[in-house]
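Colleague: Model the structure of this input:
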Amino acid sequence: MSEVFLLLLFILWLQFPPTKPKVPSAMCTRIEIFQLLHKYYQTGDLIIGMIGTQFGCMLDEIVFSEHPKTKFINQVLSVPKNYQQVLSLIFAVKEINENPKLLPNISLGFQIYDSYVNARMTHQNTLKLLSSLERIVPNFKCDMQKNLIAVIGGRNSDISLHIATILGTYKIPQISYCTLSPMVRAKTQLLSFYRMVPNEEYQYSGIVHLLLHFRWIWIGIVTADDENGERFVQTLMPMLSQHGICTAFTEKTPAIAQAVEMLLSIETLNVKAISISNSKVKVYVVNARPQIITCLTWLIYLSAMLEDLSTVSMGKVWIMTAQWDFSFQTMQRYFDIEIFNGALSVAIHSSEVLEFHNFLQIQHPNMHKGDAFFRVFWEKAFNCLFSDSNEDKESSDTCTGQEKLENLPGILFEMSMTGQSYSVYNAVYAIAQTLHKIYKSKPNFITFVDRGLLDPSSLQPWQLHPFLKDISFNNSVGDTVAFDENGELASGFDIINWVTLPNQSLLKRKVGRMNPRTVQGEQFTIYEEAITWHNMFNEVLPLSVCNDNCHPGYSRKKKEGKPFCCYDCNPCPDGKFSDQNDMDDCSRCPGDQFPNKNRDQCLPKDLNFLSFTEPLGITLLLLASSFSLISALVLGIFIKNRNTPIVKANNQDLTYSLLISLFLCFFCSLLFIGQPKIMTCYLRQIAFGIIFSVAVSCVLAKTITVVLAFMATKPGSRMRKWVGKRLANSILLGCSLIQVSICAVWLCTAPPFPDLDMHSVAEEIVVECNEGSITMFYCVLGYLGFLAVISFTVAFLARNLPDSFNEAKFITFSMLVFCSVWLSFIPAYLSTKGKYMVAVEIFAILASSAGLLGCIFSPKCYIIILKPGLNTKDQLIRRY
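Modeller: I've put the predicted structure just below:
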C-alpha cells in the first residue's frame, strides 16, 4: 500500500467516517459491548486497577432530541507498543505473587480498562473499577465485591485528571505512570494522586542543558494548539531566553477538530510546510504527546507531496519530551521512520529488567484467556486476523499464533522495557511494598494470615496514603523508588538517542542523564561520542544558529528587529581584539601587548626608543659628532689667531664662550640617544636649556656690545662707560642665571623621570623621559625663545652698522635661522610620537646650533684661512 494512498484514506476517513455497525443485543449499546471486549481481569485478594491507553475513538455528539445514550462510531487509532504497559503490570504482579518474601499468602489481582483518550470513556471505565458488577453501581456491596486497593493511570494529564476526580472522592491512591504536565489542584485537592515520574521542571532544565551543550541557539518549537501546548511554550521559552537560546518560530499542530480543515486546506498546509522546512532551523523541540507526533508525522508526509521530502524534514534534529516513546499507530506502519533518525529525547528513567525480555518471548495468544486487549494487539501488530474473527479476511493474513514479538519493528513494539512500562512496573511494586509495610506494622500479622484469621479485604484504600507517601525501596534492578514531598518520583530523566534502521526497527541508546538530585556538577551528563546523528550530517555535529558564528577578530552587533541570536559581525576596532567566537565586545590587550593584524590575539610590544644602533640614531650621532668637531676646529682656529684683528674685534671672550657653548650644544644632543635612564632624563632638557641659554646670551651680549660701541663713538656720548667686558659678562651671567634658576626649580618640584608610554604607539612601548612638569618644560623653552627674539631684534636694528667692525648682519641672519628652526620644532614635536619625537628635538638642536655656527663664524673663518691679507688693522680701517 503506497504512502499517498494511506494519506488519501486518512483524509477520506476523517471526512466520511464509517457507518455505525449493527447492535447485536437490544439490552445494551454498541459502546458497552466494545468496552466489555476491551478489559482484562485477574482475581486476587487485593486488586490493582489500571486505566491504560491503547486505543482511541471518536464519539457522536449528544443530541437532546432523543433519549441520551453513548454511541460508538469506530475505533480510530491503535498503538500496539502501548500494550507493553499492560504486559509490564501483568509481569510485575506475577513476580510479586511468586515472591514468598513479599506479601506472603496474599495474592494480587488486577483489572484493566482503556481510556480510549476520551473523557466520557475514561469516567465510565473508572466507575466500572469501583463497581461490583458489570453495571456501573459504584457504592453497591455484594459477595462479588472486588477489593480495589489502588489504580495505575493515566497516560496524560487530562486522562489522569478525569480519573482523579472520581478516585479522589473515595481516597483511592492513584499512581500516574506518564503524567508530566502540572495538574490543576494536584497539591491542594488531589491528595490521592501520585506520579511515578519526576517533576516536569527537570525535563525543561534537561532540554536547556542539552541545547547549551551542543550550542544550539536557533530552534523551532512544535506543540499542540491547546492549553497544554500553551503552558509548554510559556514555561520553556523564558528558560531558553534566560540562557541565550532564541526561538525561530513556534508551530502549533491542530487539535482534532481542526485536523480535517488543515489537511484539506492547501494554503494552510503550505504555510506549515514552509515553517517546518526552514533551512536555518536544524533543531526542533517537540512537546511529544502522541497526538502531536501524529499530526507532525502526517504534516511532514503531506508536505512531501508538495515539496521534496529531503528539503522538508530530512537533516533535522528532533528533541522530544518524555511523553514520546517512538510509537506509531498501525495506520502509520509503512511510514519511513528515517525522518526521526538521530532524534534525541528526554525520557523517563528506565533500566533493563532482564526477566521481562524472557517474559515477552514466551507470549502467545493462548496464554491470555480473558484478555480482550491481547487479540486486538496481536492482530494490529502483525497485520493479521484470527480465524474466528468477524472482520473481513480477504485483505489480511490469518494469525497463526506462532508470530514472534521480537520480529516486530521497533515503532510497533520493543522487546526492551520502555520508560512508561518501567513506571508501571515500579508503580505495582510501590503498591506491593506499601501493602507489605502496612501488614508488617500489624502485630503477629504472619501468624494471623497463616491461620486464616485475617481477611485482606478489611484493608481500606485510604489506609495506604501515610505509608505510600514515605515509601522508599530498591527495585529488582537496584534503582531507588521513592516519592518526594509533592508525590512525584524522586529521580531524574534519561537522554535517549534514537537510531532508525531500514527495516523499520530502531536502536535506543542511553547517551546521558539529567538528575538535579545528584551532587553539583554531575546533574547533567552527556556522552557525545555515543550519539548517532542523521546520516545527512555525515556524523558531524549539526549546527543550529541564526547566522554563522563571528570568528575571532570580530564582535557581534545585534540586528534591529531580529531576535538577539541574530547579529552581524563587525571587525574589532584599533587596539582591540577577540580570541573567541561570538564575542559580544572586543577586549583591549594588556598594556605591554598589542593586537595582531587579524585582531584575534595579542602580541608583546617592542621597546621604542632612539637607539645608537639603528640607522636614524647612527645618522644623528654622526651629525652631532661632526658639528662638535667643527666647533672645536673653529675654536682652535680662533685661539691660534687670537692676536689678529678679526678675532679681537667684538669681544674675544664672548667669541670663545659662544664657540664652547655651541660645542656643548652639539654634544648634549647625544643625551637624547639611547634608552632613557634616570640621569639622562635629568640632564637632557636641563643641559639643553642652560647651554642654549648661554649661547643665545653670548649672541645677545655681542650684539649689545656692538650697538653700544657705535653709540660711544659719538661726541659727548655717555655710553662709553658701558662699553667693555663688564657689561658683556653681566649680560651673559645674568641671562644664564635666570635659566639656571628655572631649571633648579624644575628639578626641585617635578623633575623628569624615565617612563613607559603604552598607548601612543599601537605596537610598541615608548620608553621616554616624562617631563615631570610640562609647565616647567615650556618655561625653559619660552625663556630660550624670549632671549632669541631679543637677540634677533637688537641684531636687526644694528644690521646697517659697518661690517668691518661688527657682526650685526651675520647675527641677524643666524637668529633668523635659530627662530625659524624652533618655531617649526614646536608643531613637529607635538605631532610625533616615540623615538621620532626625540629625533625632532635632536634635529632642532643640531640645526639651530649649526645655524649659529655657520652664520656667525663661517665669514670670519673664510678671511682667516683663505684671505689672511684682509685680517689686518690697516685693511679693516681702510675698509671702514
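
Colleague: drop to CA atoms for contacts and neighbour counts, all remaining ones
Modeller: Noted.

Colleague: Return the set of buried residues in the helix or strand harbouring Gln875.
Modeller: Element membership of Gln875, judged by DSSP states H and E, is helix 873-879. Judged by neighbour count (16 or more other CA atoms under 10 Å), helix 873-879 contains no buried residues.

Colleague: and what of stretch 538-546?
Modeller: Going by 16+ other CA under 10 Å, stretch 538-546 has these buried residues: 542-546.

Colleague: Quick one: residues in contact with it.
Modeller: If you take CA atoms under 8 Å, 6 or more residues apart in numbering as the criterion, stretch 538-546 is touched by 215-219, 280-283, 317, 532-533, 565-566.

Colleague: from the residues you listed, which is closest to Asp114?
Modeller: Val317 (33.4 Å; CA to CA).

Colleague: I'd guessed that closest one sits against Ile339; true?
Modeller: No - judged on CA atoms under 8 Å, Val317 makes no contact with Ile339 at a distance of 9.3 Å.

Colleague: which one of the two has more residues nearby?
Modeller: Comparing Val317 with Ile339 by other CA atoms under 10 Å, the one with more neighbours is Val317, at 25 against 22.

Colleague: And this one, please, so the two structures can be compared:
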Amino acid sequence: MDPSFSDREQFPSFFRTVPNQLSHHQAIIELLKHFGWVWVGIVASADESNAKSSSLLREQLISHGICVEFHVIFPVDKGETKRTNVLIKNSTATVIILYCNIGYFDQLMIGEHWEEIKGKVFVTSVTLTLILENAYYLRGFYPLNGSLLFVTRRGNIHGMKDLMDYVPRRAIRHIEEILFLLPSDRNGNPLNKSNSEPFRLTYSVYTAVYAVAHAFHDMVSKARTQPGFLSTGQWLRHFHPWQMMPHLNKVQFRTQSDGDFSFSDEGEMPGEFDILNCIVSPDGKDRMVEVGSCRSHPAQFHIKDSTIVWGSPYTEAPHSVCSSSCLPGSRKAKREGQPLCCYDCVPCEEGEVSNQTDMDNCMKCPEDQWPNKRRDRCLQRLVEFLSYQDPLGAGLGGASIGLSACAITILAVFIKFRATPVVRANNTNISYTLLVSLCLSFLSCLLFIGQPKPLACMVRQAAFGLAFSIAESSILAKAITVAVAFRATSPDSQLRRWVGPRLPIYIVIGCSVGQVAICLAWMVLSPPFPDYDIQSEKGKMILICNEGSAVLLYVEISYLGVLALLSFTVAFLVRNLPDRFNEAKYITFSMLVFLSVWVSFIPSYLSTKGKYMVAVEIFAILGSSTGLLACIFIPKMCLILLKRGLSSKVHFTGMDNK
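Modeller: Alright, predicted model coming up:
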C-alpha cells in the first residue's frame, strides 16, 4: 500500500489491485470528519512499513485540521508495550488509530494495562484486516468493543462458494486457517461461521489474476493478426514479460462485483473500503457488522450511524476533542504551546459577534448595528437625536418660539411708542437692532432641534454667533454712547465729534465683522457636518452635528465673551451717571447673567453626550438671550405700559416741580 510505488518513473511496471495508503488515509480522515473527531492518538508498530505510513497519516491529519495528541511507534518489547497501554489509558483523546501488523497487535493486547483501557474507540487500519475481521479472535478483548475497522472491499468470486461446498471440509481446513484465520474443530467445522467467506484478500488476488489474463489474452489476440504468426506455442518461445506492459495499462474487463475494471495512470485501482463495527460481548456473541463504505474515485463516503454499537459508556457517537466547542458569542483563543485543537473559549469583545460554533475570530457589527446580550447576532441600533417628538426637544422648541415672540412684542411696543423719551433716550435704531438680533438668537435654537442635516449643521452655530454678536455689539454701542455723551459736555472736549447717530452704527458693524470673519474661516477650513456617535451609549446611534473644529467653536464663544467683558467694563465705568438717562446698571447686570451662563456652559457641554449636549447649548443660548432681553427691556416696558406719567419728557428730564 506504500504510495511511493505510484511513482511511474521509479516503478513503471508496478500494478496493484489493493488500495494505496493515500486513499486509505483519506478514508480515515472522512470517518473522523463525519463524527467530528479532531483529537486523536496514533499507535503504530515499529516495522518500517507501518511506521512510515503512520507518519504520513499524521501529516495528512494535521493538514485537514485534525490534531494528534500523541504518535507512538512501539517495538515488540514488554516495557514499551506497557508504556503504550498506559499512554492510551490516560490519554484525553477518545479515538485511537491503530496502525500495526498482527504480531505487534498481539503484544499490545496481551500486555499489561490493556484490560484497564475504558471509553476508547479504536480505528484500525487495513493492515489488521485479516486478524480483526475474524470475530472469534476478538473474544474477551473488551477494549475493542465499539471499534471501527477499515477493510478492503468484499468481492464475489464466481464459483468459489460452490467449490468450498463441494470439497470436503477436512481437506481445506488448513487452507481456511491460513487464509482466513478461521479455527475449526477436529471434524473440520469452523468454530465461528459469522464470516466464513470473507474473500477480501482472495478477491484482490483474483482481480490481479484476471487483469493479467485479460492483458495476456489481448496481447496474444493482437499477435495473431501480425504477419508471420505461425502458432501460439512458437510465439511464446520469443515472449518477454515487459511486452505485457502496454496491455496491462489498457486492460479493461467487467467483474461480477464491481462492474468495469481498469488501472489508473499510476497502475492502481480506486481505493474501496468497507467499514466494520466490532462488537465484543460478555456472552460470547462477538461479531463484525458492516456499517459503511468508502470509495476514493469518485469520492463517496457512506455510514449508517444508527447501526453502530458503541462501547461502554457510550450510547451514541462519542466526542473526541481537546476542547469543547465554542458556542456562538465566543471565539477560540489558542493555548500557548499546544496544538490548534486545544483552545479556550473567549467571549467576543464589545461591538463584536460570532454567529457560528468554533469561530476563530469574532466579527464587528456594522456601525448602525449592535450585538445582542449573547453576542451571537447584530441588532439594529436605536437611532436617537433631539427631535420635536421628544418632550425635551418640544419644550426647548416651544421656549424658543415663545421668547422670540416676546422679543417681537417688545419691538412692536417700542415702534408704537417710538416718540416717547424712554424709547428715544438710548438710540432708537440700536434698540430695534438689539431686539431683532435677540429674536434671531432665540429662533436659531430651532436649527439645533431635529435630525441633523448638512445645511442645518453648517449654519446653526454661525447663525447664533452672528445674531448674538450683533446683540452684544448693540449693547456695547449703548454703553459707549452714554459714556461719550456725558463726557463730552464741555465745548472744547475732543469727544464731541463722536457724539451722534453714526458712532453706534460703526460700533455694531465693526464688532460684528469680527464674528463674520471667524464664521467664514470656520466654513472654509473645517465646516460642520452630520455625524453619528456610537460610543456614548450602548446600543444607540446618536445623530449629531460634528462641529468640524472644536477650536473654532470655542473661538466663536470666546469672541462673544470678549464683547461681553467690554460691555461690562464700559457700563461699570458709567454706572454713577444720572439714573434716568443711564441704563448702565441694567447692562452690567445683563452681562453678568451672560458670563455666568456661558462659564457654566463649558463644563456642562464637555460632560454631556448625545442629545443632552445639544440641549445644554440651547439652554445656554436661551438663558443668555433671555438675560439680555429681561435686564434691558423689562424696566423700560414697565415705564411705557404701567407708568406712562413717568415717561413724560418733563419727568424724564428731572424738571418737574418736585
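
Colleague: anything in contact with each of Val317 and Ile339 of the first structure?
Modeller: Counting by CA under 8 Å, 6+ apart, nothing touches both Val317 of the first structure and Ile339.

Colleague: Tell me roughly how far the particular helix or strand that has Phe467 of the first structure in it lies from the second structure on average.
Modeller: In this assignment (DSSP H and E), Phe467 of the first structure forms part of helix 465-469. After superposition onto the second structure, the mean distance of helix 465-469 of the first structure to its aligned counterpart is 4.0 Å, using mean CA distance after the TM-score superposition for the first structure.

Colleague: Return the distance of that helix from the chain's centre.
Modeller: Chain-centre distance of helix 465-469 of the first structure: 44 Å, with CA atoms, centre = their mean, to the nearest Å.

Colleague: Whatever helix or strand comes next after that helix maps to which residues in the second structure?
Modeller: As assigned by DSSP H and E, the chain's next helix or strand after helix 465-469 of the first structure is strand 472-474. Counting by TM-score structural alignment, strand 472-474 of the first structure lines up with residues 252-254 of the second structure.

Colleague: with the first structure superposed, average distance for that stretch?
Modeller: Looks like 2.9 Å for stretch 252-254 of the second structure (mean CA distance after the TM-score superposition for the first structure).

Colleague: contacts for that stretch?
Modeller: Under CA under 8 Å, 6+ apart, the answer for stretch 252-254 of the second structure is 211, 214, 260-263.

Colleague: all strands of the stretch 701-850 of the first structure, in order?
Modeller: 753-757, 764-770 (DSSP state E, counting those that start in this stretch).

Colleague: again with the stretch 101-250 of the first structure
Modeller: 108-114, 148-152, 174-176, 193-195, 218-224, 246-253.

Colleague: any idea which of those is most buried?
Modeller: For those, the largest average neighbour count (mean count of other CA atoms under 10 Å) is found in strand 174-176, namely a mean of 29.

Colleague: Which elements pack onto that one?
Modeller: strand 148-152, helix 157-170, strand 193-195 (3 or more CA pairs under 8 Å, 6 or more residues apart in numbering; DSSP states H and E).

Colleague: With respect to Gly56 of the first structure, which of these lies nearest?
Modeller: Using CA to CA, the nearest of those to Gly56 of the first structure is helix 157-170, at 12.3 Å.

Colleague: which parts of that closest one are buried?
Modeller: Those would be 157-165, 167-168, for helix 157-170 of the first structure by 16+ other CA under 10 Å.

Colleague: same check, this time on stretch 608-625 of the first structure
Modeller: So for stretch 608-625 of the first structure, counting by 16+ other CA under 10 Å, buried means 608-612, 616-617, 620-621, 623-625.

Colleague: from those residues, which is closest to Gly689 of the first structure?
Modeller: For these, the nearest to Gly689 of the first structure is Ala624 (17.0 Å; CA to CA).

Colleague: corresponding residue for that closest one in the second structure?
Modeller: By TM-score structural alignment, Ala624 of the first structure lines up with Ser400.

Colleague: who's in contact with its match?
Modeller: If you count contacts by CA under 8 Å, 6+ apart, then Ser400 of the second structure has 442-443, 445-446, 622 around it.

Colleague: so which two of the residues you listed are the farthest from each other?
Modeller: Among the contacts of Ser400 of the second structure, Leu446 and Leu622 lie farthest apart (CA to CA), at 11.1 Å.

Colleague: who's more crowded, the two?
Modeller: Leu622 (23 against 19).

Colleague: before we move on, back to that, could you look over the strands of the stretch 701-850 of the first structure and pick the most buried one?
Modeller: strand 764-770 comes out most buried of the strands of the stretch 701-850 of the first structure by mean count of other CA under 10 Å, with a mean of 22.
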